[in-house]
Each structure stands twice: as structure tokens, then as C-alpha cells.
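Asker: sequence-free structure coming up:
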């Protein structure tokens, strides 16, 4: 339960507050995850980031650089961002929640059912973190809990991104959430990445690039691709679905996205 609310006016002041109160303090942006079950915060000191200049989207030579306090709704509404990133943000059903959730907060929360992190993982997005950690991969953020995310960088090589989820209702946590990303170099060389998450499925990359490539070149069937993805997924049963169901659905979702890219003409 939060008993003390601090509102620093600068990044240095925010870091100083966190250093002072240590594990008793937590950074808070929109508060969508810290104030709601099942991720409600138990710490007593909240260090608000609302006054910090960590918002906005800018295209640079590195790709798209997005401030950590940029809301998911801002991503959805931004016409120039990669379409797949906007679609991933829109998977969060409620517009009210999207207006409250920040991109940095979604990453920092580290939830197994996060809807946008799989897309960022598959995009090979990087994160800038304070406290000397510098530039790290999205999946590495759990190792830097004392640092503060300031920026997310989506590489310029992202050519296409597809997202799909299965849930019991539009507003429910996803049983399985999948993202498929195509990276294309300046020379036209393509590489592929798949990431998954779910209600009890850790957000993770799935090593199926060889199978994806084989399907796109008609060397294997869609059924073979589905099987390869299902075999690569590690998950647990929970009250929403069995592990076997999640594995099967993962294969179907990924194969559907890869097929959509294939039909689109690559």
C-alpha cells in the first residue's frame, strides 16, 4: 500500500529518491499495473514519473525512438509508426487502459500475459536504461530492476509485424498472444522472429526461423510449420487452458500470420 507519493521534477531527482528509499520505493507512471490486481504494488513509496520529459516518438537513423512514458493509445494513434507496433498496442482492449498504460511501464511490469512485449521482442527492440546499464534488449530488462527505462528503440530493419491473440473475451487476459516479425536489411535480406506470451506462458522468443523460411519457400507444409511451433513452445496448464491447448493454438496462430505474409506477396 502506497503511503508516500513523491513527484520529482527531473530524472536525477527521481533516481535520487529511488536510491534513498531502495526496495521500499517503486517508480510509477500511469499506475495501471501497480494499482490493479493481480499486479497490485505492495511497496510504500511511489516515485512518480509524470513530470519527466520521457514522452514522444521520433524516427532516427536507429529506427523509431519512443519515450518510456508514451502511452499505448499514443502508439495506436500515431500514423507513421510501424503498423504492427500500433496493432500490438491496440490488443489492449480498453481505450481507458491504453490511455493509462505507458510503453515503459508495460515492459517493466514483466507480466507473462503482456500483449505488446512479444512484438517488441520479435522486433529486437532495445531499451535505454539509467544507472549505467545503457542499451539492452527488451528481454534483458528483468536483470536491471534498479534501473529506470527512459527510451525504447524499434530498429529500422523491421519490415512487417503481425499480431494475434486468443482469449475468452476481448477484455480477458490472453490464453496465447503471438507476434511474427520480418526484418529486412538494406540489401533485401530477410530474417524472421516469433515471440509468444500467455496467461501462464512466459514472454519468450520461439526458435522457429528455419521452419518459417522453409514454409515461405514451399519446402514444408503449413501443418509442418504448426507442428514445429507447437513443439518449440513451453507452457503450463492453468484455469484458462491446458498446456496442450496452448501449444496447439500457438502453432495455428503463428502459421496463420506467416501465411498471411506469404499471401501478401512478401
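Answerer: Yep, it's here. Quick caveat, the model's predicted, so the values are computed rather than measured.

Asker: please count neighbours and contacts with C-alpha atoms only from this point.
Answerer: Fine.

Asker: next one: the longest helix along the chain to chain centre, how far?
Answerer: Using DSSP state H, we find that the single longest helix of the chain is helix 243-264. Distance of helix 243-264 from the chain centroid (Cα atoms, centre = their mean, to the nearest Å) equals 19 Å.

Asker: and what of stretch 213-229?
Answerer: Worked out by Cα atoms, centre = their mean, stretch 213-229 lies 26 Å from the chain centre.

Asker: ok, back up a step: so what secondary structure elements neighbour the longest helix of the chain?
Answerer: Secondary-structure packing of helix 243-264 (3 or more Cα pairs under 8 Å, 6 or more residues apart in numbering; DSSP states H and E): strand 158-166, strand 176-184, helix 209-216, helix 222-232.

Asker: would JSON lines of those with mean neighbour count and distance to residue 251 be doable?
Answerer: Shown next, in JSON lines, are these (neighbours: other Cα atoms under 10 Å; distance: least, Cα to Cα, whole Å):
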{"stretch": "strand 158-166", "mean neighbour count": "21", "distance to residue 251": "12"}
{"stretch": "strand 176-184", "mean neighbour count": "25", "distance to residue 251": "10"}
{"stretch": "helix 209-216", "mean neighbour count": "18", "distance to residue 251": "11"}
{"stretch": "helix 222-232", "mean neighbour count": "19", "distance to residue 251": "4"}
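
Asker: ok, second structure coming up, stack it against the first:
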């Protein structure tokens, strides 16, 4: 239970509080994750980010820059964001939840299933931290910590990209979420979440540039799910291969239509 709640008005104040309380304190943005199982916090001190200036959405020479405190619904309502990102935001079924959750919080929560991380990974997303450090989303996911994220930077917003989610109901947990992107030089980027502990790129599969049944088989052999309440391991391997193959086909169709 949170017993102390601080409301800093500058990033410097927020960082000072975190240095003071360290692991006893948690960043508090929208609060949708800290108060919900299985991401409920055990920290007794919360540092609110509500008053910090980190909720802007800007274009910078073809790069999309999103403040970490931008609410998901605010982002979805923004014109000209990548279509695949718009669709992924809609995978979060509740509009009320989208009005509460922030994009920085969705990344920092490190959920076992996140519908946004695959599309962000294939769009070559980078993260700017409050201390000025810039790192790729993939590097952050590989070694997560409690650093304060200030900006999400999408480097390849115009790449042809498709994303999809498999679930048993619109509001239910995702069995799998995946995304595929094709760059201008025909390089594939493939990411998924729901199989394993965290979202990840499938670099070994990307380099093979496969399609159709060959891609389905390669993806199925590259993942190692376990039986759970959402489906057997065999079902998960099968459905992931089908989904990624379909997304690649959709990307290619988008590419053809744009010529």
C-alpha cells in the first residue's frame, strides 16, 4: 500500500526524490498498472509524474517523438500516427483504460503480455531517459530498470507495418500479439509478445527473409511456449506462425498499394 505520495513539478525534483528513496519509491504516472494484479506495486512511496512536462506529441524531420506521459487515447486520437500503432492502441479494449494509461507506463510495466511493444519494436523505437541517455527499446527490454523515461522516439514511422492480436475475447488476455515491418531496403523486422517472459524481436527469422509456409514453420520452431490457460504449446506455435505469415503478406500488399 502506498503511504507517501510526492508531486514534484520539475524533472529535477522527481529525480532527486528517486535518488533519496531509491527502491523504496516507484514512479506513478496514470496508475493503471500500480493498482492492478499482477503489476501491483509493493512500494510504499510514490513519485507522481502528473505535473511534469512530458505529454507532447511532435514530428521532427520524419521522426515521431512522444512524451512518456502521453495518454494512450490522446495518442490514438492524434492524426497521422502510424496506422499499425493506431491499431495496436485499439487492442487495449477499454477506452477508460486508454484514458488512464500512459505510453511510458506501458513500456516500463514490463507486462507478460503487452499489445504495444511488438509494433514499437519493429518501428525501431528509441527511448530518451530523463538523465539524457538514449537507448533502443530492445536494449531497454533486455535490461529493464527503474530509470525515468521522458520520451519515446519512433525512428521508422513510415515503414510498411502490420500488427495483430489473437485472443479468445475482445477484452481478454492476448494469446499472442505480433508485428511485422518492411523497410525501404526490404529488410524484415518481426516482433512478438505473449510467448516467453517479454516481448522480443525474432532476429534469426528476419535474416532468412522467408514467406508463406516456410515462414510459418521457421517461426513455430523458433519459439518455445508452454501449456497455459490460453492454449497448449502446440496451439501457440501453430497460431504464431500463421499470424506472422499473414502480417508479412499484409505488409507486402501495403507496399504494393503505395507504389
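Answerer: Okay, I see it. None of the values given here were measured: they were computed from a predicted structure.

Asker: TM-score for these two?
Answerer: Here the TM-score for the pair of chains, by TM-score structural alignment, normalised by the length of structure 2, is 0.92; 254 aligned residues with a Cα RMSD of 1.7 Å.

Asker: if we can go back for a sec, next, format the helices and strands packed on helix 243-264 of structure 1 as CSV and append distance to residue 46 of structure 1.
Answerer: What follows is those, written out as CSV (distance: least, Cα to Cα, whole Å):
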stretch, distance to residue 46 of structure 1
strand 158-166, 33
strand 176-184, 31
helix 209-216, 42
helix 222-232, 40
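
Asker: by how many degrees do the longest helix of structure 1 and strand 158-166 diverge?
Answerer: 140 degrees (axes from the mean of the first three to the mean of the last three Cα atoms, to 10 degrees).

Asker: quick one, which of the helices and strands packed on helix 243-264 of structure 1 is nearest to residue 262 of structure 1?
Answerer: For residue 262 of structure 1, the closest of those is helix 209-216, at 6.2 Å, according to Cα to Cα.

Asker: among the helices and strands packed on helix 243-264 of structure 1, which comes closest to residue 85 of structure 1?
Answerer: Short answer: strand 158-166, nearest of these by Cα to Cα, at 7.2 Å.

Asker: by how much does that closest one deviate from structure 2 on average?
Answerer: In this overlay with structure 2, the average offset of strand 158-166 of structure 1 from its partner residues is 1.4 Å by mean Cα distance after the TM-score superposition for structure 1.

Asker: hang on, the earlier thing: which among the helices and strands packed on helix 243-264 of structure 1 is found nearest to residue 70 of structure 1?
Answerer: strand 158-166 (20.1 Å).

Asker: for the stretch 51-200 of structure 2, which segments are assigned as strands?
Answerer: For the stretch 51-200 of structure 2, the strands defined by DSSP state E, counting those that start in this stretch cover 57-60, 63-67, 125-129, 134-136, 149-154, 160-167, 174-182, 188-193, 200-201.

Asker: which residue range of structure 1 does the last one align onto?
Answerer: It stands for strand 200-201 of structure 2. The aligned range for strand 200-201 of structure 2 in structure 1 is 204-205, by TM-score structural alignment.

Asker: what sits up against the matching stretch?
Answerer: 118, 121-122, 139, 193-197 (Cα atoms under 8 Å, 6 or more residues apart in numbering).

Asker: could you measure from the residue most central in space within structure 2 over to residue 126 of structure 2?
Answerer: Centroid-nearest residue in structure 2: residue 117, 2.1 Å away (criterion: Cα atoms, centre = their mean). Distance from residue 117 of structure 2 to residue 126 of structure 2, counting by Cα to Cα, to the nearest Å: 12 Å.
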